[in-house]
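K.L.:
Sequence isn't available, so here's the structure alone:
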């Protein structure tokens, strides 16, 4: 049944029998037979077919959702069995929200591939709420997010502290002062991430803490786009210090010396199983080592 579900998921995602057959290294008639068998087992059609497309119907959407979870659990189970060989190897599904995923995770993955080439990481980058949902549904072995997340089925553990700073275009008048009050920037245009992201949550927490209601807000779905917009003079933003290291070094943006900042938040990991594969344990150890090394560098310790 696992193979039938795998074929079905591939067809649903490719929306085409020929492309699915190519992906699976199978013939198109073989793929069609797998789908027919699965539909007979389910007792209903799962796909709407035409000469131009293949789409999920209502029943197909239900099967697809649960098939993804079943296949995720199967992969996790196989990994735990493989761990009996005591080798760190096999697939590892890692999800991360944007700040960690785009600015920190690549360095950790580089170390992982160099030291443990048999581990096969697959990376998913999305906002915090989406990553949490994928972990909950067993489609990710681990999620790394910014901010807070509480759910009865998902275990959460803080792994590092993150400093959020207020950034402005280079040469902004307030950046020349030794210290400013947060309310001095109330009238600025604030450039924020979309709702559901950890960076947006941090900004809203800052507004709540200081009783601020921004007069003008622009919303973008990318930290890189926000940085480019700040550099271009469109407004100011609250960003993780991890994300602005190159821009600060090159003078592309400036940091506003706001009293009470940096605003602190945490990076956390999400898991949804009492068991950990050796690949996951190895990744966690490398990640914690990297974060600790970086923390010492920022604090000026050898």
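P.N.:
Here it is on my side, so go on. On a predicted model such as this, the values are computed, not experimentally measured, just so you know.
K.L.:
hey, let's count contacts and neighbours off CA atoms from now on
P.N.:
Will do.
K.L.:
Show me the longest helix that occurs in this protein.
P.N.:
Criterion DSSP state H: the longest helix present in the chain is helix 58-82.
K.L.:
Put this next to the first one:
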């Protein structure tokens, strides 16, 4: 093998930033050094790895094929380096990606705690829907993900973090808000605003109504939970969202949780990582701190852990 880890690191940086100049700043190299390293790698592999679109460098077919493999090699190299310097095991860069609920309600406190206790650990953090979190972990973009619901892909290791549940919400002015229970027939007649396809919340809702409601009237789909809640507050629509996302709005009287006894929408928020990933002290640190956080919050009754 004639290519180097440095060349792969340059390739990955350019792929992430789509720019030689931006990659040179990230890697603290000159632009000419980055360009030379990239050119050498393409020559060694005898494949074009990028296609130029204006000022942007977009991955070619071969670049898309190479990137997850390069990321895995770079992650493994980082773990080897940490293992050889065990006095600094909890240090370095660690990339995470989370779905919205955990990102909003749990991760700020978790990352803040880790920053105080492990100041040499730098956590990069991205928010996406469950489908994209899974894809990012599988493509070695992130070393750890947080998703909503189950994952049956044998390439993924999954560890439950907390139990949660979804609720059907309305405005206090909605006609259904006066009902002690809301039937499936009434839910079928309603106008709905829901999360987009691929969101964990949407998958759980669709699974809950499958075989019970033949057709649901989905008026709009949005990624933003705040937008969905604002639309529901206006009195026309119903939505289905995690309890953690609507708890405060319900306590303030802005929203109502409808009693829908025929729907079972319990779920777990879970950590995921690749099954083939090496042992990782940084990942173990995050998982351990997350477990401590939810134990404390459940005792303070700040999160609705169901057993």
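P.N.:
Good, I have the coordinates. The structure displayed is predicted, hence computed values, not measured ones.
K.L.:
quick one: TM-score?
P.N.:
In this superposition the chains share a TM-score of 0.88, using TM-score structural alignment, normalised by the length of the first structure; 299 aligned residues with a C-alpha RMSD of 2.5 Å.
K.L.:
which position in the first structure aligns with residue 265 of the second structure?
P.N.:
Residue 265 of the second structure maps onto residue 263 in the first structure, with residues paired by TM-score structural alignment.
K.L.:
Contacts only, for the closest residue to that match other than its chain neighbours.
P.N.:
With C-alpha to C-alpha, 6 or more residues apart in numbering as the criterion, residue 263 of the first structure has its nearest non-adjacent residue at 4.8 Å, and that residue is residue 164. Contact analysis of residue 164 of the first structure by C-alpha atoms under 8 Å, 6 or more residues apart in numbering lists 202, 238, 239, 240, 241, 261, 262, 263, 264, 265.
K.L.:
The third one belongs to a strand, doesn't it?
P.N.:
Translated: residue 239 of the first structure. Yes: applying DSSP: H, G, I helix; E, B strand; the rest coil, one finds residue 239 of the first structure inside a strand.
K.L.:
correct me, but it touches residue 199?
P.N.:
Yes: at 6.9 Å, residue 239 of the first structure and residue 199 qualify as touching, with contact defined as C-alpha atoms under 8 Å.
K.L.:
circling back to that earlier point, could you say which helix or strand holds the residue nearest to residue 263 of the first structure?
P.N.:
strand 155-168 (DSSP states H and E).
K.L.:
cool, and residue 284 of the second structure?
P.N.:
Assessed by DSSP H and E, residue 284 of the second structure sits inside helix 281-299.
K.L.:
Onto which residues of the first structure does that helix map?
P.N.:
Under TM-score structural alignment, the match for helix 281-299 of the second structure is residues 278-296.
K.L.:
how much does that stretch stray from the second structure?
P.N.:
For stretch 278-296 of the first structure, the mean deviation from the second structure after alignment is 2.0 Å (mean C-alpha distance after the TM-score superposition for the first structure).
K.L.:
which residues does residue 149 of the first structure contact?
P.N.:
132, 156.
K.L.:
check which helix or strand covers the residue mapped onto it from the second structure.
P.N.:
By TM-score structural alignment, residue 149 of the first structure lines up with residue 151 in the second structure. Assigned by DSSP H and E, residue 151 of the second structure falls within no helix or strand.
K.L.:
can you check residue 32 of the second structure too?
P.N.:
Assigned by DSSP H and E, residue 32 of the second structure falls in helix 31-45.
K.L.:
Can you tell me what sits against that helix?
P.N.:
So helix 31-45 of the second structure is contacted by 2-3, 6-8, 10-11, 20-21, 23-24, 48-49 (C-alpha under 8 Å, 6+ apart).
K.L.:
The first structure: matching residues for that helix?
P.N.:
Using TM-score structural alignment, helix 31-45 of the second structure lines up with residues 28-42 of the first structure.
K.L.:
chain center to the matching stretch, what's the gap?
P.N.:
Chain-centre distance of stretch 28-42 of the first structure: 34 Å, with C-alpha atoms, centre = their mean, to the nearest Å.
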